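>>> my questions concern the predicted model and sequence given below.
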Amino acid sequence: MAVNIKAGIVGGAGYAGGELLRLLLLHPNVELAFVQSRSQAGKPVYAAHPDMLGETELVFTAEAAIPVDVLFLCAGHGEAAKFLSENQVAAETKIIDLSQDFRWNEGTATANVEADSRSFVYGLPELQREQIRQAQHIANPGCFATGIQLALLPLAQQNLLTSEVHVSGITGSTGAGQSLSATSHFSWRTENVSTYKVMEHQHLREIKRSLLSLQPEDQPAIHFIPYRGPFARGIFITAYLQSELSLEEAQALYKEYYAEHPFTIVSDQNPDLKQVVNTNRCVLYLQKHGNMLVITSLIDNLLKGAAGQAVQNMNLMFGLEETTGLKLKAAAF
């Protein structure tokens, strides 16, 4: 029997909310009940997302039209916890939060929302797909966190993170959100590169927590330098560490780990960012230079790093095929 899911989006005017809107409108098992945005309330969704012209006549609502089967929170960091503290959400409604508000409290009552008793499962399917299937509430991972974890999970599972890990990653401007800032203006961003949050990016917290769940002892330091890139979307990560594995052994380890995970692909050829942009895929590429294992990890920050992964989690929670509504074409040209 076909599964019919009534869904709602809180915070649908931003980049992640817009991507989620597009995915859910085309999902064969979803009826999109409402898209909430206080800043755009009363306007058609194509006013904020012009590519939706002719696709839908939905209008942004000022309030969330609860109840629904699944509620996506795209309201930004701090706003998701605030929303749940101020609104009655039925116990049977599944929640997928795309902010960082609940990422560090998986398996426990959340401390972020006053008088709230919900427990959020960390929603990285390649780490804990079975827990997601049983979950009522999901904390969707961060974009850099997703790419870096997928680069390191196979090693952690075999207790092979035995030396310090050095990571650099460059992200598109959409990773900064839709609100304007000095570093998101076109005139500053184009033909320009800069670092930010060097060695203290907030995603390190969830990365370390996940790796500890696989390799609880002798956790090495992770040194991360993020870059702002002169392009709109995508994340290109390079991680390297000392390893006694040969290249062939490392490739076999990674291919075995991800054999049952449809969106993570281990490539034998050096990949480029266009292979993943506009898809829910992560592409990994391994190299060995002397005793250094180098792992390249590529994702689309708005899809596998946000909205696409949220839909992937929804599919798992409702017993659907994991790839439903997510067979997307890469922007090859």
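It's in.

>>> from now on I want contacts and neighbour counts done on CA atoms only, so please keep to that.
Fine.

>>> which helix or strand contains T238?
In this assignment (DSSP states H and E), T238 forms part of strand 235-242.

>>> beyond that strand, next helix or strand please.
Later in the chain than strand 235-242, the nearest helix or strand by DSSP H and E is helix 247-257.

>>> now for that next one, which elements pack on it?
Here helix 247-257 touches helix 143-157, strand 264-267, strand 282-289, going by 3 or more C-alpha pairs under 8 Å, 6 or more residues apart in numbering; DSSP states H and E.

>>> take the one below as the second:
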Amino acid sequence: MVNNSEKIRAGIVGGAGYTGGELLRILVHHPKVDITFVHSNSNAGNPVSDVHTDLLGDTDLVFSDHLSDDIDVLFLCVGHGDAKKFLDANTVADKIKIIDLSQDFRLQKNAELAGRKFVYGLPELNRQSIAEADNIANPGCFATCIQLALLPLAAKGLLKGELHINATTGSTGAGQSLSATSHFSWRNNNLSIYKAFGHQHLNEIGESIKQLQPGFTEAVNFIPQRGDFTRGILAAVYLDSDLTGEEAIALYEKYYAGHPFTHVSRKNIDLKQVVNTNKALLHVEKHGGKLFIISIIDNLLKGASGQAVQNMNLLFGLDEREGLKLKAGGF
């Protein structure tokens, strides 16, 4: 908890990447946060605005290669596998809360390291546990988008039969390091499928489903796609259901009624409604015996850094929306 007159002192490790940049864009304007340091081995000594050029005029922060214990919360915006390596190599005082944006601590079998227990940071699933936690494992972007489409059904034990999911993500989902499939000349005017039926986020999706519906053992068929756009995820989900369309919509509206960022739309939805925001939008339809759910988020915000700040707000007893009243691009 923080008093109204106090500010949360934040440190960021891995501040030069996509998630680190998005986190900086939020926190430099967050009324309850002071950024103590932004760590980057490759950019130490350089102004943050040299890397994140849109922050010129917003901050005079300089990248550091030193860490400080004079903080309340540490954000780990590092690659998968690197968060655990960082914590193995560096001593972080027990008083400092950690929010990890990698996948290192998301699964129950990996959720503890050197006495630190990590809580899975999906507020629509674990809000109370997050508020009482010291360390958060921020969910994956695909996992966030897909779980939001399934949680209301799982909470009532209504997932039946196999689940079918097709989801498309923008190029920022691949991280900032260049690869053959993130290069402009390959990605532009192109569409491809990758890791069909075997994406790493399936494991955390499965754990969350079983948290709410322990008896669910059916297949989750997930086809991820790389889209020809920069940011956002659209997931299309369908399954067998005995609910009527109105019953399903009412179920979703009731489940998300107390969650400020997740909304159910009775009209069809599109990515531009959520890009550059921390919102998730859902649209539910019934087609014969199938229930069809569309779920959309910004992969860098609700799917990463925005959700990390949402979790920080919960950890420190702030309004969940603090610093996250962000605006969609529209056009």
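Looks like it came in fine. Please read these numbers as outputs of a predicted model, since none were measured by experiment.

>>> quick one: the strands in the stretch 1-150 of structure 1, in order.
Remark: strands assigned in the stretch 1-150 of structure 1 by DSSP state E, counting those that start in this stretch are 5-10, 30-36, 70-73, 94-97, 121-122, 137-139.

>>> now render these as CSV, adding distance to N280 of structure 1 and mean neighbour count.
Shown next, in CSV, are the strands of the stretch 1-150 of structure 1 (distance: least, C-alpha to C-alpha, whole Å; neighbours: other C-alpha atoms under 10 Å):
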stretch, distance to N280 of structure 1, mean neighbour count
strand 5-10, 19, 24
strand 30-36, 18, 21
strand 70-73, 17, 25
strand 94-97, 17, 25
strand 121-122, 18, 26
strand 137-139, 17, 26
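
>>> out of those strands, flag the one nearest L211 of structure 1.
strand 121-122 (12.5 Å; C-alpha to C-alpha).

>>> list the contacts of the nearest residue to V167 of structure 1 once chain neighbours are set aside.
Of all residues not flanking V167 of structure 1 in the chain, A239 sits nearest, at 4.2 Å (C-alpha to C-alpha, 6 or more residues apart in numbering). A239 of structure 1 sits next to I148, A151, V165, H166, V167, S168, V294, I295, T296 when contact means C-alpha atoms under 8 Å, 6 or more residues apart in numbering.

>>> P31 of structure 2 too?
Residues counted as contacts of P31 of structure 2 (C-alpha under 8 Å, 6+ apart) are K7, E322, G323.

>>> which residue lines up with the first one in structure 1?
In the superposition onto structure 1, K7 of structure 2 corresponds to N4 when matched by TM-score structural alignment.

>>> now do T144 of structure 2
Under the alignment by TM-score structural alignment, T144 of structure 2 pairs with T146 in structure 1.

>>> who's in contact with its match?
L124, K304, G305.

>>> hmm, back to that, pick the most buried one from the helices and strands packed on helix 247-257 of structure 1.
Mean neighbours per residue, mean count of other C-alpha atoms under 10 Å, is largest over those for helix 143-157, with a mean of 23.

>>> and the helix or strand just after that helix, which stretch of structure 2?
Sequence-wise, the next helix or strand downstream of helix 143-157 of structure 1 (DSSP H and E) is strand 165-171. Aligned using TM-score structural alignment, strand 165-171 of structure 1 spans residues 163-169 in structure 2.

>>> the matching stretch against structure 1, how far on average?
Here the mean offset of stretch 163-169 of structure 2 against structure 1 after fitting is 0.3 Å, by mean C-alpha distance after the TM-score superposition for structure 1.

>>> what's in contact with that stretch?
For stretch 163-169 of structure 2, the external contacting residues (C-alpha under 8 Å, 6+ apart) are 142, 146, 218-227, 229, 231-239, 299.

>>> one step back: make a markdown table from the contacts of T146 of structure 1 and add distance to L161 of structure 1 and neighbour count to it.
Below are the contacts of T146 of structure 1 laid out as a markdown table (distance: C-alpha to C-alpha, whole Å; neighbours: other C-alpha atoms under 10 Å):
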| residue | distance to L161 of structure 1 | neighbour count |
| --- | --- | --- |
| L124 | 19 | 25 |
| K304 | 24 | 31 |
| G305 | 23 | 27 |
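
>>> can you put those in TSV and add distance to L284 of structure 1?
TSV is the format used below for those (distance: C-alpha to C-alpha, whole Å):
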residue	distance to L284 of structure 1
L124	16
K304	13
G305	15
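
>>> ok, back up a step: in structure 2, what residue corresponds to the residue nearest to V167 of structure 1?
Aligning on TM-score structural alignment places A239 of structure 1 opposite V237 in structure 2.

>>> gap between its match and H283 of structure 2?
V237 of structure 2 sits 10 Å away from H283 of structure 2, going by C-alpha to C-alpha, to the nearest Å.

>>> between the two, what contacts are shared?
Shared contacts of V237 of structure 2 and H283, defined by C-alpha under 8 Å, 6+ apart, comprise I293, I294.

>>> in structure 2, what range does stretch 65-76 of structure 1 match?
Aligned by TM-score structural alignment, stretch 65-76 of structure 1 falls on residues 68-79 of structure 2.

>>> and if you look at stretch 215-229 of structure 1?
The aligned range for stretch 215-229 of structure 1 is 213-227, by TM-score structural alignment.

>>> mind listing what's buried in the matching stretch?
Q213, F216, V220, N221, F222, I223, P224, Q225, R226, G227 (16 or more other C-alpha atoms under 10 Å).

>>> mind checking which of those residues land in strands?
When the buried residues of stretch 213-227 of structure 2 are checked against strands (DSSP state E), the matches are V220, N221, F222, I223, P224, Q225, R226.

>>> out of the residues you listed, which one sits closest to I193 of structure 2?
Among these, and counting by C-alpha to C-alpha, the member closest to I193 of structure 2 is Q225, at 4.4 Å.

>>> hang on, that closest one packs against N190?
No. Applying C-alpha atoms under 8 Å, one finds Q225 of structure 2 not in contact with N190, separated by 10.6 Å.

>>> how about the aligned residue in structure 2 for I265 of structure 1: what's its closest non-neighbour residue?
Counting by TM-score structural alignment, I265 of structure 1 corresponds to H263 in structure 2. Distances taken as C-alpha to C-alpha, 6+ apart put L281 closest to H263 of structure 2, at 5.0 Å, once the chain neighbours are dropped.

>>> for H289 of structure 1, find the nearest of the strands of the stretch 1-150 of structure 1.
Nearest to H289 of structure 1 among the strands of the stretch 1-150 of structure 1 is strand 121-122 (33.8 Å), distances taken as C-alpha to C-alpha.

>>> residues in structure 2 aligned with the closest one?
Against structure 2, strand 121-122 of structure 1 falls on residues 119-120 (TM-score structural alignment).
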